[in-house]
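>>> Structure, please.
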Amino acid sequence: MSRPPRFPAKGTPRAESVVLRTARGRSVASQRWLARQLNDPYVQAAQREGWRSRAAFKLIELDERFHLLTPGARVVDLGAAPGGWAQVAVRRGAAHVVALDLLPIAPIEGVTLIAGDVTDPAMPARLAAALGGPADLVLSDMAPNTTGHAATDHLRIIALAEQALAFAREVLAPGGAFVAKVFQGGTERDLLMPMKRAFRSVRHAKPPASRAESAELYVIAQGYRPSG
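Coordinates of the predicted model:
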């Protein structure tokens, strides 16, 4: 399967300016959020190209840089709703994609959807059965509801990343890769040290599709070593 063109091909796309017709019944915060969404070039591109969310471009950009998705790969997408990352995995040639979330996800062609919790002790075996074998790539775009308190939000997302890492170590094939969202402020030592032992390389990246004001980063671990 041919790979889709790199996005954006010539820098960040320009948004077509959209003006709210009415603010009636909306709070100031709601008006700001809606205006940002309507004028976001990635939101507009996602709508044009049939992606479930603008987050699809984050994975596309990470894949362009780190070559995470390979033809025939087995991929697990944790916290998958609404399904943009799973869509990218399928369109980029993954043979088996399993998407897990507590929230409902509308069907996606080529994706097995499982409703459940990553911390369920039975989930690794269940996902391995759905994949037909060990995973080549585990993706986690999971994030907690933010409180506005940076230190608290940082601890919460690190806890989610640690859960995702523990899950990944149960299902990944040797040489596999793991991607998880974290927040700026430094990946906690309790997360980073085990990753460095278990993977050949561990790096951080902020894809261009991440909003400039967002504190999110992604940690990319490649070359899984089960004995690490």
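>>> rest of the way, CA atoms for contacts and neighbours
OK.
>>> in the helix or strand Q163 falls within, what's buried?
Taking DSSP states H and E as the criterion, Q163 maps to helix 150-171. If you call a residue buried by 16 or more other Cα atoms under 10 Å, then helix 150-171 has these buried ones: 153-162, 164-165, 167-169, 171.
>>> Over to stretch 167-184?
167-169, 171-174, 176-183.
>>> After the host helix or strand of R197, which helix or strand is next?
Secondary structure from DSSP H and E places R197 in helix 189-198. Sequence order places strand 199-205 as the next helix or strand after helix 189-198, per DSSP H and E.
>>> To compare against the first, here's the next sequence to fold:
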Amino acid sequence: MSNTSRRAWLMQAAALGLGAGFVSPRLASAATLEPSWPMDLGPFYPVEKPLESDADLTRLDGHAKRAQGQVVELTGRILAHDGTPVPRAKIEIWQANSFGRYHHHGDGHDTIQPDPDFQGYALQEADDQGRFRFLTVKPGAYPAGSFMRSPHVHFDVQGRYTRLVTQMYYPNEPLLGQDKVLKHDLFGHTNPMPANIFGALTPGGSTLEPGAALCRFDIVLGDG
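You can find the predicted model right below:
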């Protein structure tokens, strides 16, 4: 399957909600859900968007090579606080490559390897059930002054009434406890850290690609 055809299939799968990865334990009859944590936009939001912004960040048109790193199928739902889905929410994600470098002119980490085959940013509209799906790689950690940023993915979500900027962190990472940006965003709520900032990672669990990981991350927008 060509790169273009595969990305088109991925986007169609996301729109239709195909695959077991979209089965959500959060039903509309559930108790009120805690809204996701608002977090800083950060310095690496791509004000100048890349030429490609589809749901497959691991392949670029005209590139023979694929993005380096552990491939991750990133899925979830956009929900209101009562557990009902937020249809057609606009979802932007951006992240560092597997080495820890952003595709952004403001990333001055010249000693960190760039990856010209990694898209770095994607834009998707959730389906009628609030579901989304991306194919990406696990981001690398990177230095931020005197400390290291733990692997994370940035989200900017626009629902019907609510916009939320947040970040998803990978669980059980050794750098979580010393990430000062994360501590700032959590206003000291770090012992323990809130469960809803973490993706649920299943190694080898991807429904799109054999051997790839599955990472589930639901986002709660409050009023939706």
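>>> Please work out the TM-score for the two chains.
With the length set by TM-score structural alignment, normalised by the length of structure 2, the two chains reach a TM-score of 0.32; 122 aligned residues with a Cα RMSD of 6.2 Å.
>>> Which positions in the helix holding R197 of structure 1 come out as buried?
Neighbour-count burial for helix 189-198 of structure 1, counted by 16+ other Cα under 10 Å, picks out L191, L192, M195, K196, A198.
>>> list the helices and strands that helix packs on?
Helices and strands touching helix 189-198 of structure 1, by 3 or more Cα pairs under 8 Å, 6 or more residues apart in numbering; DSSP states H and E, are helix 150-171.
>>> roughly how far apart are the residue lying closest to R131 of structure 2 once chain neighbours are set aside and L201 of structure 2?
Of all residues not flanking R131 of structure 2 in the chain, R77 sits nearest, at 4.3 Å (Cα to Cα, 6 or more residues apart in numbering). Distance, R77 of structure 2 to L201 of structure 2, by Cα to Cα, to the nearest Å: 15 Å.
>>> out of those two, which sits in the busier spot?
Counted by other Cα atoms under 10 Å, R77 of structure 2 and L201 do not tie: R77 has more neighbours, with 26 against 17.
>>> ok, V98 of structure 1 - contacts?
By Cα atoms under 8 Å, 6 or more residues apart in numbering, the residues touching V98 of structure 1 are V75, V76, D77, A86, V111, T112, L113, I114, L127, A130, L131.
>>> make it 6 Å
Residues near V98 of structure 1 by Cα atoms under 6 Å, 6 or more residues apart in numbering: V76, V111, T112, L113.
>>> Likewise for Q222 of structure 1?
For Q222 of structure 1, the contacting residues are A177, F199, R200, S201, by Cα under 6 Å, 6+ apart.
>>> what sits against the residue nearest to the third one when sequence neighbours are not counted?
In space, not counting the residues next to it along the chain, R200 of structure 1 is nearest to G223; the distance is 4.8 Å by Cα to Cα, 6+ apart. When contacts are counted by Cα under 6 Å, 6+ apart, G223 of structure 1 touches G175, G176, F199, R200.
>>> Same question for E92 of structure 2.
Going by Cα under 6 Å, 6+ apart, E92 of structure 2 touches A122, L123, F155, D156.
>>> is it true that the third one touches I93?
Translated: F155 of structure 2. Yes - at 4.7 Å, F155 of structure 2 and I93 qualify as touching, with contact defined as Cα atoms under 6 Å.
>>> pretty sure I219 of structure 2 contacts T75?
No - in this structure, I219 of structure 2 is not within contact of T75 by Cα under 6 Å, at 10.5 Å.
>>> So which of these two has more stuff around it?
I219 (26 against 22).
>>> what's the helix or strand for the closest residue to that one other than its chain neighbours?
Nearest residue to I219 of structure 2 in three dimensions, chain neighbours excluded: I78, at 5.0 Å (Cα to Cα, 6+ apart). Assigning secondary structure by DSSP H and E places I78 of structure 2 in strand 71-79.
>>> Show me what that strand packs onto, helices and strands only.
When contacts are defined as 3 or more Cα pairs under 6 Å, 6 or more residues apart in numbering; DSSP states H and E, strand 71-79 of structure 2 sits against strand 131-137, strand 213-216.
>>> Please consider this matter closed, and thank you.
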